[in-house]
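Participant: sequence and predicted structure are below.
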Amino acid sequence: MRLGVATPLKDARQGALLPRGLRYKSLPGLAASAAAVVVAWLIHSTVPVMPFLTVSVILGILCANLPGTSAAVEGVLQPGLVFSAKRFMRWGIVLLGLKLSLLDVAALGWKTLAIVVGIVLLTFMGTLLLGKALNLPGDQPLLLATGFSICGASAIGAMSGVTKTDHRDTVIPIALVTLCGTLAIAVLPALKGPLGLDTVQFGYWVGASVHDVGQVVATAQTAGPASLAVALIVKLTRVLMLAPMVTGAALVGRFRRRRTANGAGDTGIKLPPLIPFFVAGFMAMIILRTLGILPPVVLEAAGTVQDLLLAAALFGLGASVQVRALLQTSGRAIMAAMLSWGLIAALAFAGVHII
């Protein structure tokens, strides 16, 4: 068992390719994910300041650590939770593309667009270097860099799908990006006045620095609808960076695998795809939204389905987090996350004044 995470049933990684008997074993975990999504939705409806997806992660962490549920999470529920964490995450990322129109991005103007892209790239490289300097294990530096610079847990899920990172190794980055994004809901509005930001400037700052879309909504709406509108457009522009960043990681992965195969004289090694299918689907959905051929009712329904899929996926990932072991073993990861959060907030604040 790895410290900080529960040990999943390895065969559950095969999802729909499992024998029928093992697929039946996924049903309890899938049912638990569905129930958790309902509870998270009710909590969010009652307390709108709590983002739906953030609540889903928290519920998963609670279930993994409370005495009455932890045994089931590590036992009978495990296959379905792993399926939710991997498959639902990818389907949700595909539908996420329907939230983004290239026309909205173009409306920002080249200067704002260049600043937003610059913030993403500088945060990504800065966090990656921080993670490596702090000797974080495995793909943690890459996953933290992706999550903090682009769109939180969804971006981490997309990148881990390309790098073939074991889902157990994604839970610490997801827990940390969720923690910082949740803190931003309280911290950023409190800083609006002291920093002298007007409503529109605050929207730019939130959209350029807060991680998850739901957290952006919860933070920016405290300054009114104008701030929220600006924050969402800037945030979704960051989401657009998901496709090139993940595709770039896929290309690097192919190059490394090919070089390894050539060095070993193995010509039969299987290379990862140039563009993962879910990233291609994400880009296709962006094109559909930009063309404007889908009626509003379809977009609204797709948005609801996307939220439900991502909520189920994040509950499954949250259910892998063991808080006691996490606190004992992840001091360097926590330091990297806090430094990255400060970095993107500072870069976004500077960007606001350049705009």
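Facilitator: Perfect, thanks for sending it.

Participant: contacts, neighbours, all on C-alpha from now
Facilitator: OK.

Participant: for the spatially most central residue of the chain, which non-adjacent residue is closest in space?
Facilitator: Nearest to the mean C-alpha position of the chain, by CA atoms, centre = their mean, lies residue 153 at 1.8 Å. Leaving aside its sequence neighbours, residue 153 sits nearest to residue 174 (CA to CA, 6 or more residues apart in numbering; 5.3 Å).

Participant: picking up where we left off before, the residue nearest to the centre of the chain reaches residue 180, doesn't it?
Facilitator: No - using CA atoms under 8 Å, residue 153 makes no contact with residue 180, being 11.4 Å away.

Participant: picking up where we left off before, the residue nearest to residue 153: neighbour count?
Facilitator: By the measure other CA atoms under 10 Å, the count of residues near residue 174 is 25.

Participant: before we move on, what about the one 4 residues further on?
Facilitator: By the criterion of other CA under 10 Å, residue 178 has 24 neighbours.

Participant: another one to put next to it:
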Amino acid sequence: MTSTPDISRRRAPWVPGVAVAAIALGLAWGVHLVLPAAPILTVCVLLGILVAQIPQARSALDGVLAPGLTLSAKRLLRIGVVLLGLKLSLVDVAGLGWLTIVVVIAILAATFLVTWALGRWARLPGDQPLLLAAGFSICGASAIGAMSAVTRDRGRDAATPVALVTLCGTAAIAILPPIGAALGLTDMQFGAWTGASVHDVGQVVATAQTAGASALAIAVVVKLTRVVMLAPVVAITSVVIRRRGGGAGTRPPIVPLFVVGFLIAVVIRTFLPIPETVIGAADVAQTVLLGLALFGLGTGIRFEKLVRTGGRAVAVGLASWLFIAVVSLGAVQLLPLA
């Protein structure tokens, strides 16, 4: 006789994995409340990575929990990316001035191309060069997840890039503030540098807030300017892959549906008066969805495999991190920032 729990798991096999991801999200939120400098999404990835290193947990991660973790890392991530658009007002971006906007986009484009070229030169497998380029140039693990949705491997190469962009972004929280102080950067310069070079939005907030409210304000706007570029970059990538794809069944849509949703959310935030309560609720929902997704992505990382096969990826990631940090530092010192 089949028990009720067995029937439930058969009808909704994703429930156990999503439930475990939700527990991890709760722990990450608790850590953030105790240590505000620890971004929730970063902690979610780190918890996923930590759990994946426990040998006793791997049979469950690869078995009963796999459907829910896969759902979180793919479908829920796309919904979270759509809600991320509600953080972006094109009015705020325009307030930076055309010169700052051009410089930020130029840094992003240069980082993307340099990282992709380094990845190809290092002969990284599959779509890792593309995913590393997206993560380090745009918005960290969220960009990697969004880009993996339109690549040929559908996310199989995402684990290593997610690990690298998370570790580098977390290190930036501790490394950038003392460097900024030693170089004598103004609060505005430090904020712009942080927004232009640190990967995840939460990591930007954690880093920039050390220099005060003015640094945090410009850091978030500069960072969100980079996030705006997620839509065109993913759409262009999808078009290129579609043209190079073999059969029509393997081709991604010209513009992925979640990218369209992201752009609609940006337009809504820019042109419609949305109540702050709605913005706040959407922000919480976006954090929840991306937290579940990034925990799921983190569980796919195995350090022993990274050590055996990821040496070149680590070198490319560190080179990309150094490139965007140095180039953006030089750029913000030339910009007319108070």
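Facilitator: Everything's here; your move. Because the structure is predicted, anything quoted here is derived from the model rather than measured.

Participant: thinking again about what came up before, ok, the residue nearest to the centre of structure 1 to residue 51 of structure 1 distance?
Facilitator: Between residue 153 of structure 1 and residue 51 of structure 1 the computed distance is 13 Å (CA to CA, to the nearest Å).

Participant: how about the strands in the stretch 51-200 of structure 2?
Facilitator: Counting by DSSP state E, counting those that start in this stretch, the stretch 51-200 of structure 2 has no strands at all.

Participant: helices of that one, start to end?
Facilitator: Residue ranges of the helices in the stretch 51-200 of structure 2, as given by DSSP state H, counting those that start in this stretch, are 55-61, 66-71, 77-84, 90-94, 98-121, 128-134, 140-148, 159-183, 187-197.

Participant: what range does the fifth one cover in structure 1?
Facilitator: Translated: helix 98-121 of structure 2. The aligned range for helix 98-121 of structure 2 in structure 1 is 110-133, by TM-score structural alignment.

Participant: what comes into contact with that stretch?
Facilitator: Applying CA atoms under 8 Å, 6 or more residues apart in numbering, the contact partners of stretch 110-133 of structure 1 are 105-106, 140-142, 144-146, 148-150, 208, 234, 237-238, 241, 333, 336-337, 339-340, 343-344, 347-348, 351, 355.

Participant: kindly report the same for stretch 184-194 of structure 1.
Facilitator: With CA under 8 Å, 6+ apart as the test, stretch 184-194 of structure 1 has contacts from 198, 202, 206, 210, 215-216, 218-220, 222-223.

Participant: ok, of these, which come out buried?
Facilitator: 202, 206, 210, 215-216, 218-220, 222-223 (16 or more other CA atoms under 10 Å).

Participant: can you tell me which residues contact the aligned partner of residue 289 of structure 1 in structure 2?
Facilitator: Correspondence of residue 289 of structure 1 to structure 2, assessed by TM-score structural alignment: residue 269. Residues near residue 269 of structure 2 by CA under 8 Å, 6+ apart: 85-89.

Participant: and the match of helix 98-121 of structure 2, how far out from the chain's middle?
Facilitator: Here stretch 110-133 of structure 1 is found 16 Å from its chain centre; the criterion is CA atoms, centre = their mean, to the nearest Å.

Participant: the residue mapped onto residue 156 of structure 1 from structure 2: neighbour count?
Facilitator: Mapped onto structure 2 by TM-score structural alignment, residue 156 of structure 1 lines up with residue 144. Neighbours of residue 144 of structure 2 under the rule other CA under 10 Å: 26.

Participant: kindly report the same for the one 10 residues further on.
Facilitator: Here the number of neighbours of residue 154 of structure 2 (other CA under 10 Å) works out to 15.

Participant: now do the contacts for it.
Facilitator: Neighbour list for residue 154 of structure 2: residue 148 [criterion: CA under 8 Å, 6+ apart].

Participant: residue 139 of structure 1 versus the corresponding residue of structure 1 for it, what's the distance?
Facilitator: Using TM-score structural alignment, the partner of residue 154 of structure 2 in structure 1 is residue 166. Distance, residue 166 of structure 1 to residue 139 of structure 1, using CA to CA: 10 Å.

Participant: next one: residue 262 of structure 1
Facilitator: 24 Å.

Participant: which one's more surrounded, those two?
Facilitator: More crowded of residue 262 of structure 1 and residue 139, by other CA under 10 Å: residue 139, with 21 against 13.

Participant: so what's the more buried one up against?
Facilitator: 165, 169.

Participant: tell me the SS of the match of residue 289 of structure 1?
Facilitator: Here residue 269 of structure 2 is recorded as helix under DSSP: H, G, I helix; E, B strand; the rest coil.

Participant: the one 5 residues further on now?
Facilitator: Secondary structure of residue 274 of structure 2, reduced to three states by three-state DSSP: coil.

Participant: hang on, the earlier thing: correct me, but the match of residue 156 of structure 1 touches residue 137?
Facilitator: No - if you go by CA under 8 Å, residue 144 of structure 2 and residue 137 don't touch, sitting 10.2 Å apart.

Participant: now for the equivalent of residue 331 of structure 1 over in structure 2, how many residues are close by?
Facilitator: Counting by TM-score structural alignment, residue 331 of structure 1 corresponds to residue 311 in structure 2. Using other CA under 10 Å, residue 311 of structure 2 has 14 other residues around it.

Participant: before we move on, what about residue 230 of structure 2?
Facilitator: By other CA under 10 Å, the residues close to residue 230 of structure 2 number 23.

Participant: what sits against the residue mapped onto it from structure 1?
Facilitator: Alignment note: residue 230 of structure 2 maps to residue 242 in structure 1; criterion TM-score structural alignment. Contact partners of residue 242 of structure 1, counting by CA under 8 Å, 6+ apart, are 150-151, 155.

Participant: how about JSON lines for the residues you listed, with distance to residue 194 of structure 1 added?
Facilitator: Listed next are the contacts of residue 242 of structure 1 as JSON lines, based on distance: CA to CA, whole Å:
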{"residue": "150", "distance to residue 194 of structure 1": "27"}
{"residue": "151", "distance to residue 194 of structure 1": "27"}
{"residue": "155", "distance to residue 194 of structure 1": "32"}
